[in-house]
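Participant: predicted coordinates and the sequence they were generated for:
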Amino acid sequence: MEGCVFCGIANHEIPSTVVYEDDQVIAFRDLEPVAKTHVLVVPKEHYANLIDDVPADTLAAMANAVKRVAEADGIEGSGFRVIANTGDDAGQTVHHLHWHVLGGEPLGAGLLPEGR
C-alpha cells in the first residue's frame, strides 16, 4: 500500500534491522523498544489489522517468525509476550498488521516491563 511504512520496510525500501525474513513475513527491531527484545513481525502483503481477512497461511508464517525471533534472541525458554494492537483505540499507530514480540527481561503482569 502506497505510503505505508511497513510496506516500505517489507519491500526493503526503508532500512531496518532484520531479525528474520521469509517469502511471507519480515521481522525487524522496533526503533523505540519497550523491552530488551522488541521485534515487529509484519506480513509482506498489506493487511490493515488482525481482522482484515488475513489468510491462515500468513498467520502461520507470522507464528513461525515469532518462534524464529524468540530463538534468535534466546528468549524461547525464559518467556516472551506477543501483542497485536487492532485499531486506533488499541493504540495501533501503523495500520498494517504487525505483532510485537517483547522479552529479554521480566515483563510482569502488565503490558510493559516492570518499572516502565
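Facilitator: Arrived safely. Note that this is a predicted model, so its numbers are computed, not measured.
Participant: C-alpha from now on. contacts and neighbour counts both.
Facilitator: Fine.
Participant: report the longest helix in this structure, please.
Facilitator: helix 56-72 (DSSP state H).
Participant: so what touches that one?
Facilitator: Applying CA atoms under 8 Å, 6 or more residues apart in numbering, the contact partners of helix 56-72 are 19-21, 24-27, 39, 41-43, 76, 80, 101.
Participant: the helices in the chain, which residues?
Facilitator: Using DSSP H, helices in the chain cover 5-10, 56-72.
Participant: so which residue is smack in the middle of the chain?
Facilitator: Central residue of the chain (CA atoms, centre = their mean): Leu40, 2.4 Å from the mean position.
Participant: distance check, that one against Cys4.
Facilitator: Distance of Leu40 to Cys4, given as CA to CA, to the nearest Å: 15 Å.
Participant: alright, now check it against this:
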Amino acid sequence: MKNCIFCSIIKGDISAEILYSDDRVLAFTDVNAQAPEHFLVIPKEHIATANDATDESLMGSLSITAAKVAKERGFAEKGYRLVMNCNNDGGQTVSHIHLHCLGGRQMTWPPG
C-alpha cells in the first residue's frame, strides 16, 4: 500500500530494529514504547484492519511470533500483554494490522 509506514519498513525503505522476520511476519521494536519492552508484530502482507483479516493461520502466526520474541527477550515468564487495536475508536493509528507486545512491567486494568 502506498504511504504505509509499515510497508516501508517491510521493504527496507525505513529502518527499524528488527527482532524477527520470516516469509509472513515481521517483529520490530516500537519507536513510541509504552513499556520497557514494546515491540510490534505485523504481517508482511498489507491488511488495513483486523476487520479485513481473513487468514486464520496468519493471525495465529502474529501471536505465536510475539510469544517467541518475548521468550527470546527474557520477559515471557513474568508476563506480557498483547493488544491489537482496530480503527479510530479502538486506537489504531497505522492502517496496517499490528500486534503490540508490551512487557517488562506490571500491566494495569482497565487499560484506558
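Facilitator: Yes, it's here. Not measured: the values here are computed from a predicted model.
Participant: residues contacting the residue nearest to the centre of structure 1?
Facilitator: 27-30, 98-101.
Participant: that older thread, could you dump the contacts of helix 56-72 of structure 1 to TSV with neighbour count and distance to Gly8 of structure 1?
Facilitator: Shown next, in TSV, are those (neighbours: other CA atoms under 10 Å; distance: CA to CA, whole Å):
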residue	neighbour count	distance to Gly8 of structure 1
Val19	18	16
Tyr20	19	16
Glu21	19	14
Gln24	17	14
Val25	21	13
Ile26	24	11
Ala27	29	13
Val39	29	17
Val41	31	14
Val42	28	11
Pro43	27	12
Glu76	16	29
Phe80	18	27
Val101	25	20
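Participant: mean per-residue distance, the lengthiest strand in structure 2 versus structure 1.
Facilitator: Taking DSSP state E as the criterion, structure 2 has its longest strand at strand 37-43. Taking mean CA distance after the TM-score superposition for structure 1, the mean distance separating strand 37-43 of structure 2 from the aligned residues in structure 1 is 0.5 Å.
Participant: now do stretch 56-65 of structure 2
Facilitator: Looks like 1.4 Å for stretch 56-65 of structure 2 (mean CA distance after the TM-score superposition for structure 1).
Participant: buried residues, that stretch. List them.
Facilitator: Within stretch 56-65 of structure 2, the residues that count as buried by 16 or more other CA atoms under 10 Å are 58-59, 61-63, 65.
Participant: just stretch 96-108 of structure 2 next, same as before
Facilitator: Neighbour counts using 16+ other CA under 10 Å place 96-104 of stretch 96-108 of structure 2 among the buried residues.
Participant: contacts for that stretch, please.
Facilitator: With CA under 8 Å, 6+ apart as the test, stretch 96-108 of structure 2 has contacts from 4, 6, 34-43, 46-50, 62-63, 66, 70, 75, 78-86.
Participant: among these, name the buried ones.
Facilitator: Buried members of the contacts of stretch 96-108 of structure 2, scored by 16+ other CA under 10 Å, are 6, 35, 37-43, 46-50, 62-63, 66, 70, 75, 79-81, 84-86.
Participant: show me the contact partners of stretch 20-29 of structure 2.
Facilitator: Stretch 20-29 of structure 2 is contacted by residues 10, 16-19, 38-45, 58, 61-62, 65-66, 69 when judged by CA under 8 Å, 6+ apart.
Participant: what range in structure 1 matches that stretch?
Facilitator: Stretch 20-29 of structure 2 corresponds to residues 20-29 in structure 1, going by TM-score structural alignment.
Participant: how far does the matching stretch stretch from one end to the other?
Facilitator: Stretch 20-29 of structure 1 has an end-to-end distance of 10 Å (criterion: CA to CA).
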